[in-house]
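dropping the sequence and predicted coords here.
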Amino acid sequence: MAGILVNFYRKMVSTLIIIVCTFSFFLIAGFISSSNISIFKFKVNGDIGAEVFLRIISYENPLIGHALTGSNTDLPIFSTGFKLLTNIEMNDLRSLVRTGIPGFMAFDSNFLIADEGVDFTDIPIESAPPMEVLLQERNMAANELEELNSGKIYTGSSPPEKSVFIYHTHSWESYLPLLGLEGAENENEAVDGKTNITIVGELLGKELEKRGIGARVDKTNIGQELDEKGWLTHRSYEVSRSLVQEAMAGNQKLEYFIDLHRDSVRKDSTTAMINNEPYARLVFVIGEENKNFQKNLKFANELHKILNKNYPGISKGVLPKKGIGVDGIYNQDLHANTVVVEVGGVDNNMKELKNTIEALADAISQLYWKAEEVNG
């Protein structure tokens, strides 16, 4: 009987030791990953899963390890192990809930190319109000209209050859200040069938024409088109696709396709002071589920780099999108130089928008004339 009890207690002690050791492992992993103890880190580059796999293989084949040397990205070993065991990333709170909240994956993205200080809290948010709301038409607030018409207005002739097609898949997206609703708590009030993102598209077209680049600005009321077809807003990219295809068929010389949108996040994330002037910040969105993804990425990244070189912080970065609840293509399979551009957010005013559109036109112009030199 005594022997049986001894064996029982030994098993209990062994089990307790295993539990304590396991718990201690998680505590130590959390401590190390939250600190900057470099002795527990090795250098890798790119996607964590792939690089860890390559690092392990490199122990058997040193030639593979050479591809991983010289990187400047730290990867904590213990937090990586913790992620593999639990599927939880210690530096991303979303990993705690991404599998537990229905529909959460639709908003679970990361910037592929990001400006300093930008994280997942700066990711653009899309939300569409009921159809009857987005079809309403209001005039622009008087002070914003005055700002729109202030300064030197370009009156020169438009270049005969159109090279840029500007359109607006979510044409109802507007800005609270433009509607006289500055400071409103509900961001979904920033929608209108008349005073909306298409005004920003017209500004971009004029700025490009100033720089000798012909631009066609499409102002189709997408909300109205959806309503006439009996479609919901998630099919808006089907409507805009037909517009892009029609434009391409009518003009073989179109080289750039810019789909302008407005973000739904608030002012602290969408506004920057640059050289003592206020700007609406930009985000470039590309669909990962289209055949031109790499070409789209190159195009967006070139714009991002030019912008942040000349206007530091104006571009948050390049955001790839795919998966449930998002389009994932954004008509970008139609041409390599196609991109969705989020211009500011619901709280940005006309002055901030005008400043940003001038900067965006500068960047597009730089790419355009550089390509002309090469082709010429």
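Received the coordinates, thanks.

C-alpha from now on. contacts and neighbour counts both.
Fine.

residue ranges for the strands of the stretch 151-300 of the chain, please.
All strands of the stretch 151-300 of the chain, identified by DSSP state E, counting those that start in this stretch, fall at 162-167, 214-217, 256-261, 271-274, 277-280, 282-287.

out of these, deepest packed?
Comparing those by mean neighbour count (mean count of other CA atoms under 10 Å), strand 282-287 comes out on top with a mean of 27.

that one vs strand 256-261, what angle?
110 degrees (axes from the mean of the first three to the mean of the last three CA atoms, to 10 degrees).

circling back: dump the strands of the stretch 151-300 of the chain to JSON lines, plus distance to L353.
Below are these laid out as JSON lines (distance: least, CA to CA, whole Å):
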{"stretch": "strand 162-167", "distance to L353": "16"}
{"stretch": "strand 214-217", "distance to L353": "17"}
{"stretch": "strand 256-261", "distance to L353": "12"}
{"stretch": "strand 271-274", "distance to L353": "10"}
{"stretch": "strand 277-280", "distance to L353": "6"}
{"stretch": "strand 282-287", "distance to L353": "10"}
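
ok, which of the ones you listed comes nearest G65?
Of all these, strand 282-287 sits nearest to G65, with 32.0 Å by CA to CA.

and the closest one, what does it pack onto?
helix 293-310, strand 315-321, strand 338-343 (3 or more CA pairs under 8 Å, 6 or more residues apart in numbering; DSSP states H and E).

re earlier: nearest to E147, out of the strands of the stretch 151-300 of the chain?
Distance to E147, taken as CA to CA, is lowest for strand 277-280 among these, at 13.6 Å.

tell me who's in contact with the nearest residue in space to K219 that is not next to it in sequence.
Spatially, and ignoring its direct neighbours in sequence, K219 is nearest to T198 (5.8 Å; CA to CA, 6 or more residues apart in numbering). Each residue near T198 by CA atoms under 8 Å, 6 or more residues apart in numbering is listed here: Y167, H168, S171, D218, K219.

in addition, the following structure is provided for comparison:
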Amino acid sequence: MKWTSATLNLSPIRKTFQSAGAVGKTFFLLSMASVLFFVLLSVGSYLQAAKVTTSPVSSMKGLAASVSNLFFIDMLGMEVPHLNRDFQKSTFSQGNVVHFAFRFLTDINPRDPQSLIASEVPGLELDKTTVLRTSKATNPSEPVDYVPSPQVLQINNSPSETPVSTPNPTKEPASTPQPLKSAGNNVAFIYQTHSNESFLPELKGVTNPDEAYSDKINVIQVGERLAQNLEKVGIGAVHSTTVYPGVVKDFKYPYSYKYSLKTLQEAVSAHPDLDYYFDIHRDSAARSRTTVTIDNKDYAQVYFIIGGKNPNWKKNEEFANQIHQILEAKHPGISKGIHAKTENEGNGLYNQNFSPNNILIEVGGPFNTLEECYRTTDWLAEAISEVILNAKKVNAPAVALKK
């Protein structure tokens, strides 16, 4: 059947539009644009609902993540006159509407060329996270990742390097694999995937934060401090002191989590009682973003990182949140919250599929001292101890009452 204007009976609409003045035509076009806009929203919502995902990052994206705060102000302004702003700056201008619809449907920002390939090229969104749990920190910020060059790792692994100071010294970390402790009731395992991450105030002749890497003084000492504190309260802890760039043949930084996965597997084989796993890192942000002053003392702040690629990420997040909440209650400002990253924003997995009690904790940044990190680690150990001991009480077998 051939459709004609007579068949569709469009003549009344055409006549009305032709007879309408400039104001009427403008109103008609704006009405059609509004209809089209909401149709796009409906289609976008349907497409997003059709995507079945368990990622913490994807679950927090959507309409609210695709628009700015001014978008909602403009929506309110349509009903509340005094909220209206200059039309040229309105979110509902033609350019902004098209930009929003495109970004909402594709998750690509037309005004950011990097976003066109960021979702396909790992590493381009390293500094982008989704905040799962906020904190009371007065300097909120996202964790910053930095991939050191092979030259930096090689230079800062030189035998001539010596630490400037070692406040509250612990056992000096070795550059070769160390045997794990003798088998026993060890329930906590501490390791450092990026074992060379270090701190500028402790390094001699190093001033560039991008070069804050060392095989002699680094996050391994922070991990050792944590292990010692857990041992003090009766929680058996095993600590790996492996410096991967020094022991792995043809070491490649992007494969760091493959190396540490082998460490995890060896640890469980030697210690079947292990149930909690802590991967200690150091952030790469500026000092103002990794430091808080409490009672006239400076403390390194901590981030909890959850891998969105892990299908069981919620269990890891629940474990991290128990520790985070204790820190929030007892030492507000120490924790920077819990952040999630996908494989496009980091490793995305962090070996957290190994166990629901495996979490990544970043302590301080390149501008913090070991002393500041130790102070924080002492509080972190208290929080971890409380979580583990409470879990033991809950899981303890019930004692039969005597008759």
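Yep, it's here. Just so it is clear, the structure is predicted and the values come from calculations on it, not from any experiment.

returning to that earlier point: for H66 of the first structure, which of the strands of the stretch 151-300 of the first structure is the nearest?
Once those are compared by CA to CA, strand 282-287 is nearest, at 31.9 Å.

which residues of the second structure does that closest one align to?
Mapping strand 282-287 of the first structure onto the second structure (TM-score structural alignment) gives residues 302-307.

quick check: that stretch compared with the first structure, mean distance?
Overlaying the first structure shows stretch 302-307 of the second structure at a mean distance of 0.6 Å from the equivalent residues (mean CA distance after the TM-score superposition for the first structure).

so which strand or helix has the residue mapped onto P332 of the second structure from the first structure?
Under the alignment (TM-score structural alignment), P332 of the second structure pairs with P312 of the first structure. Using DSSP states H and E, P312 of the first structure falls within no helix or strand.

my guess is P312 of the first structure contacts M273, does it?
No: here P312 of the first structure does not reach M273: they are 9.4 Å apart, not a contact under CA atoms under 8 Å.

need the contact list for the match of P332 of the second structure.
Contacts of P312 of the first structure by CA under 8 Å, 6+ apart are I274.

any idea how far it lies from L5 of the first structure?
From P312 of the first structure over to L5 of the first structure the distance is 72 Å, taken as CA to CA, to the nearest Å.

where along the stretch 101-250 of the first structure do the helices fall?
131-134, 142-149, 197-210, 222-229, 236-250 (DSSP state H, counting those that start in this stretch).

looking at those, which is buried most?
helix 197-210 (a mean of 22).

and stretch 220-239 of the second structure, which stretch of the first structure?
Using TM-score structural alignment, stretch 220-239 of the second structure pairs with 198-217 in the first structure.

for L75 of the first structure, which three-state class applies?
strand (DSSP: H, G, I helix; E, B strand; the rest coil).

thought it was touching G46?
No: applying CA under 8 Å as the test, L75 of the first structure and G46 come out as separate, 10.2 Å apart.

please say which position in the second structure L148 of the first structure maps to.
So, by TM-score structural alignment, L148 of the first structure is matched to N168.

contacts only, for that match.
Neighbour list for N168 of the second structure: E371 [criterion: CA under 8 Å, 6+ apart].

stretch 356-368 of the first structure corresponds to what range in the second structure?
Using TM-score structural alignment, stretch 356-368 of the first structure pairs with 376-388 in the second structure.

next, the mean deviation of the matching stretch compared to the first structure.
Compared with the first structure after the fit, stretch 376-388 of the second structure shows a mean deviation of 0.5 Å (mean CA distance after the TM-score superposition for the first structure).

JSON lines for the contacts of T198 of the first structure, including distance to I28 of the first structure?
Formatted as JSON lines, the contacts of T198 of the first structure follow (distance: CA to CA, whole Å):
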{"residue": "Y167", "distance to I28 of the first structure": "53"}
{"residue": "H168", "distance to I28 of the first structure": "51"}
{"residue": "S171", "distance to I28 of the first structure": "51"}
{"residue": "D218", "distance to I28 of the first structure": "57"}
{"residue": "K219", "distance to I28 of the first structure": "58"}
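
can you find the partner of N347 of the second structure in the first structure?
Checking TM-score structural alignment: N347 of the second structure goes with D327.

and that match, how many residues sit next to it?
Counted with other CA atoms under 10 Å, residues neighbouring D327 of the first structure total 17.

also I334 of the second structure?
29.

just Q294 of the first structure next, same as before
14.

ok, now the one 3 residues further on?
Here the neighbour count serves as a burial measure; for L297 of the first structure (other CA under 10 Å) it reads 25.

now do the contacts for it.
Here L297 of the first structure is in contact with I286, V318 (CA under 8 Å, 6+ apart).

so which of the helices and strands packed on strand 282-287 of the first structure is nearest G103 of the first structure?
strand 315-321 (14.7 Å).
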